[in-house]
Each structure stands twice: as structure tokens, then as C-alpha cells.
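>>> how does the following fold in three dimensions:
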Amino acid sequence: MSRSGFAGVDVGGGGVRVRIEAGGANAYGDDAAPVPRDKGRVDLDRLAARIAAVIEKATQPPDRRGGGGREGEFAVPERLAGMAIGVTGLPGLVKDPGTLWHALRERFGLGALVVAGDMVTTHVGALGFRPGVVVAAGTGVITLGTDLAGVWNQADGWGHLLGDHGSGAWVGMQGLHAALRAHDGRAGGSPALLERMTARFGHPLDLVALVYESGSAANHLASFAPSVAEAARAGDPVARRIWAEAGRQLGEAAVAAASGLEPVFSWGGRLFDAADLLMEPFQDTVRALLPGAQFAPPLGTSADGALALARAAADGAVQPHHPYLYVFTADRSRTGAGTGA
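Below you'll find the predicted structure:
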């Protein structure tokens, strides 16, 4: 019998992160390059190549791996019985999830593939398979309240131009607004943020060219969020207000997604690394709007959630739910019809 394993893949604003499990041991790897896009949509052909490269690098011997790591006595699997990929932009910016199945099936001997929005893998990573609400906040933000069966409530996740309120891109953008107001001498500006903006991006005209010409504006905006956090911790009142408002926005989205569910709330994504600035206003907003709310610290990451979905899919225990979760198997492809997971 061939030696099989499982792979969980998290594709977000911070790049591609992979966890591979085989024989009770784990390997992991990542690629921090931006998600490949074509006219705004996720370029699935290029993404498949990126995912394959990260998996193959993670399973190389240590002297050839050049990154990543291992936990336990990892033996490279001959095939992957299950793989799950949590993709930013699904739903909305992923045209045909089956592209990933066709690109990766033979390469890894896949038995089953789950392609889901990264908010689904973040939800499973944070709460296991427990019903509740999870706020997934990084470069963007999307909130999902689900029981992975009949209730699927999405709040926000509309991208940095139409929404993503409280996200890393939103925090960075608000910080840059305040910096530019200070540069102009307008009310509401922050000299502390102007100083940090100049140190990071140079003259405002350099910033304008970078943001408007690069094709990855959200990533550039989000890259300034750590500077806004630094200024807030140094006592800048404008920066502190930005983070407090971010927490309020995330709390409102969480409550909006809780309809029909037990009021259990968790979170995921790198924005919550700013816990001292974000967590209190987030939780205070939820409690004010929904007394009796319970908070459950996340059990794991989006990559952990993807790995759990990969194991479940290999056992036939994951059902598709359009447009958030698709399942493909070697004997039958399912593209979102039906309910439940």
C-alpha cells in the first residue's frame, strides 16, 4: 500500500502557507509573494504552480529544502489522500475552482480536494468544526458565521475599495490619510504617522505612484498597519483611535454574522497580532451588541483548518456548499451543489 498524506494550504494576502501531514509527523513551508492575479481575479494556473512548488520544497530533505521545517520523523508521502486549499477571493474572485483540481490531481495523486474561501479554513482552524462566528482579518477581512451545514452568514469581505472595514489595508489606509493630512497642514493629521510614512515610502508623490501603479494597492496599504500600531503604542492619539475604530468595525461585522447561531466568537489572521490594540474594542463591541457572547481563543490557523478539512475530505465527510466550499474527488467531482459540510 502506498504511503499517503494530507496537505492543508492557506492562500491569503501574506502569500501561500502549507502544512503536510504524513505518518503522524508534519512538514510546513511558505511563499510570501503576493497571490497571482489576472485582471483582478486569482490566477489559478499560476497559483497551482506556486502551491506545488511550496509543497515539493517542504517535502525535500532538510539540506535541500531551503526553508520551511518539520515536526517529528517526517516521511515523504507517495500521494496525498486529501488536500484542502483556503483561497482569498473565494467567493467573488475565483472563476473556476476546478482548475486547481485538474492542475494538482495527477501531480500529487490526490484522492480528494477541497477548495474553499480562506474564511472557511480560518473558521475550521479557529473553532474546529464547532458552529460559531470567526473574524478572519489580515490584509483584508471577512467574517463568517456558520454551522458548516445550513447556516452560512458572511459579513464584509468586499475588498479594500468597497469594504474590508477594520482590516490591515483599512488600518494602513486610515494611517496614511492621517499622515497626508499632517503633510498638508489639514486638521486631523498625525505628525507621528507622517514621520513613519516618510521613513517607509519617501515623499507622498512616491507613495501615490506606488499605490496607484503597482496593481497590489491593498498589500501596500496593509504594509503600513504595523507602523500605525507602533505609533499607537507610542501614545499617538490618532493612531490609537484608528485601532479602536478597527476593533469596533470588526465587532459589528461579527455580530451581523451571528444570526441563527450560538453566540460563540473567535478570530484568525495576522491583524490580530496587534491584540493589545484590537482585542479590547473588538470584544467590547460584541458584548455591547450581544450580551452573553462567548469568546473562544483560536485553536489553530487557517492552514490548520485546511489540514483538518483535507483529512475529513479523504474520509468523505465534507460536503460542498456553493459558493464557499467545493469538493472534488477521484471518482466524482462536485462543484458546490447541495448543502452541508
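>>> please make it C-alpha for all contacts and neighbour counts, starting now.
Noted.
>>> list the helices and strands the helix or strand where residue 172 lies packs on?
If you go by DSSP states H and E, residue 172 is part of helix 168-184. Helix 168-184 is packed against helix 191-201, helix 217-222, helix 225-233, helix 237-256, with contacts defined by 3 or more C-alpha pairs under 8 Å, 6 or more residues apart in numbering; DSSP states H and E.
>>> hmm, try it at 6 Å
Counting contacts by 3 or more C-alpha pairs under 6 Å, 6 or more residues apart in numbering; DSSP states H and E, helix 168-184 packs against helix 191-201, helix 217-222, helix 225-233.
>>> export those helices to a markdown table and tack on distance to residue 23?
Formatted as a markdown table, these follow (distance: least, C-alpha to C-alpha, whole Å):
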| stretch | distance to residue 23 |
| --- | --- |
| helix 191-201 | 45 |
| helix 217-222 | 37 |
| helix 225-233 | 39 |
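>>> how about this one, so we can line them up?
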Amino acid sequence: MSLPASADVPADASAGVHADVHAGVDVGGGGIRVRIEGDGVSAHGEDPAPVPRERGRVDLHRLAARIAAVIEDTGPGVDRLAGMAIGVTGLPGLVSEPGTLWNALGDRFGLGALVVAGDMVTTHVGALGFRPGVVVAAGTGVITLGTDLDGVWNQADGWGHLLGDHGSGAWVGAQGLQAALRAHDGRMGGSPALLERMTARFGHPLDLVALVYQSGSPAHHLASFAPSVAEAAREGDAVARRIWTEAGRQLAQTAVAAAAGLEPVFSWGGRLFDAADLLMEPFQSTVRALLPDARFTPPLGTSADGALALAEAAASVRPRHPYLYVFTRTDAPSAQPLRRTH
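The predicted structure is shown next:
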């Protein structure tokens, strides 16, 4: 799908209106990141707190309030926007009514259009710029999308830290903490280096157990240990290095599964890939072992960049439920309910 660089939204001459300003919002396990661009405005903002949840689902009412606060703090004086796109973790699956975001933010910012997509879509657009291919989005969780943004939409993993997310930050952190607890118990397969780091970060193992099992966002706490696993690996801990090698292999297997029906072009996004040397070699070598003609392209940008591109192109974006929703002034959820298509 070839999309134009910006949406055609009529200018509004009233005070405080910036008709050519767009906002891209990335909502992931690591918090909310915002990019605002246009009409002389260029700003970035962030809210690092975990995504609000209610009974496991993303709480869109609280999320909308936090998004609005970040935008208002990031772009003072920008109270109206031509368009906005939000890439949300948990879509599809844990976001039941994406129109809630339109109801909460449409009038507040005078939006001409709002795109609500899974963060795998915004990561894909950020990495490949509307080109076909496979993008692994790996942060606290992991979800992979292979798509041509037209007829092929292959999702692999994204099943959450209890059922999937293999190779994700939460997976790496959990593997590291399990190795630390093995060392604490004196069981085989433990890592004293990881035990030392676990104790420094969380205290006694019982404190860790209380934190994780009583938390509304256990994956966030598990993923917070991934940098410690990377540190131990770089300092020579064999257990930690094996964890990162296996993470790369898991991500590679997921990527190959999502490549069906597409040219084997692969890219990536998400903060887990900050581990670079620990992750990239096993990831790419495993993909090449499974698909010898695989090609890798470094990401053009981030998920927030992809969200901004979708906001600018909102007038030409076609919905693809349940991965991608588009709301406009003439297509409000109350007037024209969206129906899932497969």
C-alpha cells in the first residue's frame, strides 16, 4: 500500500489551532512515548509508567487521560491537532473498544482523524516505512507482524508473558530471575552473578515474589531485570549469555513464521534490541539458517515514528480490523459502529 506523506485536513483559523500538526503515540509495556510534528512544532514526550489495566485489559479511559497529559506537556500551546495515531500494546486481544479513544480525544484536540492500531503496526511502519516485510516488535512483550499492508497480515506471538512472548524483555527477565533463584536454592543451573544482581535490585527472594505476584503488571517487573541479565552476560556469565542467545533464536523463529507469503525482508523495533550484540547475532543467524535468502534492513525509525507517519497519512489509511481502526468526523463510533473483518 502506497500512502501519501500527509493527510489532507482543512485548516482551522481559530486561535490556538495548528491545522498541520500531527501527533504519533506509542503505547507499550515501557510506557507512553509521543512525537508531535508540523507547523513549526517538533517535540517529543514520554510517560514511563506501565500501561493502565483493568482485569487484564488495557484501561482505555485512564490511558486516554495520560495520553492527553503527555501531549499537553510536550507541545504547550498546541491544543488542536489535524490528526493523531496511537499504537497500543494489546491490540488485538486486550483492547475491546478502540472507539473509546476517539470519544475521549477527538473533541479534546479537535481531531480530523484518529488511527488506532496495534503497536506491531506502528512498529512495522516505523521500521519499513509502508513497505512489505516482517518486523519483530520486542520490548516488555514481543509481537511480530508480516504484512504488505494490503492482503497479507501475519501475526506471530504476542500472546502475553504467561502464554507466549518468547524472547521478549519479560521472558529474558524471567529466565534471569529463575537462574538467580536456582543459585539461591543451590539447585543446578543457577547463576551467582544473577543472584547478586537480583538481590541488589529486589532484595530478598520473598520480596521479589510479593512484588511480582501481587502486581497488576508482572511483565513490567520481569522485564525490568533484562538489563541486569545483559550486564551479567557482557561480564562473562555463561548462564546469562545463554539466555540472550536463546532469546535471539526465539525471536527468529517467530519472525520466520510471520514471513509466509512475503518477500523475506526483516527488520525490528523495540527497546529489547538495545541489547544489540547479545541479541542480533543469534537472531539473524537463526533466520538465515531457516531462510537462506533472508534480507535484513535496519529500522528507519521507532514505533512513535510509525504512529506519526500513520497520523499524517490518516486520510488515506484503510482500516484493517482487528489490527487497524480509523475514526473521522463523519465516522464516529456512535454513528457508524465498526465491525471486525478477517
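>>> all strands for the stretch 51-200 of structure 1, in order.
Ranges of strands in the stretch 51-200 of structure 1, per DSSP state E, counting those that start in this stretch, are 69-71, 79-87, 112-117, 132-137, 141-146, 152-156.
>>> mean deviation of the third one from structure 2?
Comparing strand 112-117 of structure 1 with its match in structure 2 after superposition yields a mean distance of 0.4 Å (mean C-alpha distance after the TM-score superposition for structure 1).
>>> who touches that strand?
With C-alpha atoms under 6 Å, 6 or more residues apart in numbering as the test, strand 112-117 of structure 1 has contacts from 82-88, 90, 314, 324-329.
>>> and of the strands of the stretch 51-200 of structure 1, who's closest to residue 234 of structure 1?
Closest to residue 234 of structure 1 of those is strand 132-137 (C-alpha to C-alpha; 23.3 Å).
>>> just want the angle from that closest one to strand 152-156.
If you take axes from the mean of the first three to the mean of the last three C-alpha atoms, to 10 degrees, strand 132-137 of structure 1 sits at 30 degrees to strand 152-156.
>>> by contact count, what packs against strand 132-137 of structure 1?
strand 141-146, strand 264-268.
>>> looking at the ones you listed, which is buried most?
Of all these, strand 141-146 carries the top mean neighbour count, a mean of 28, counting by mean count of other C-alpha atoms under 10 Å.
>>> quick one: what's aligned to residue 293 of structure 2 in structure 1?
Under the alignment (TM-score structural alignment), residue 293 of structure 2 pairs with residue 292 in structure 1.
>>> right, and residue 19 of structure 1 touches residue 25 too?
No - shown here, residue 19 of structure 1 and residue 25 do not form a contact pair, counting by C-alpha atoms under 6 Å, at 10.4 Å.
>>> just give me the closest of the contacts of strand 112-117 of structure 1 to residue 277 of structure 1.
For those, the nearest to residue 277 of structure 1 is residue 88 (24.9 Å; C-alpha to C-alpha).
>>> near the closest one, how many other residues are there?
Residue 88 of structure 1 has 24 neighbours, counted by other C-alpha atoms under 10 Å.
>>> ok, it touching residue 10?
No - counting by C-alpha under 6 Å, residue 88 of structure 1 stays clear of residue 10, with 8.5 Å between them.
>>> of all the helices and strands packed on helix 168-184 of structure 1, which lies closest to residue 32 of structure 1?
helix 217-222 (11.6 Å).
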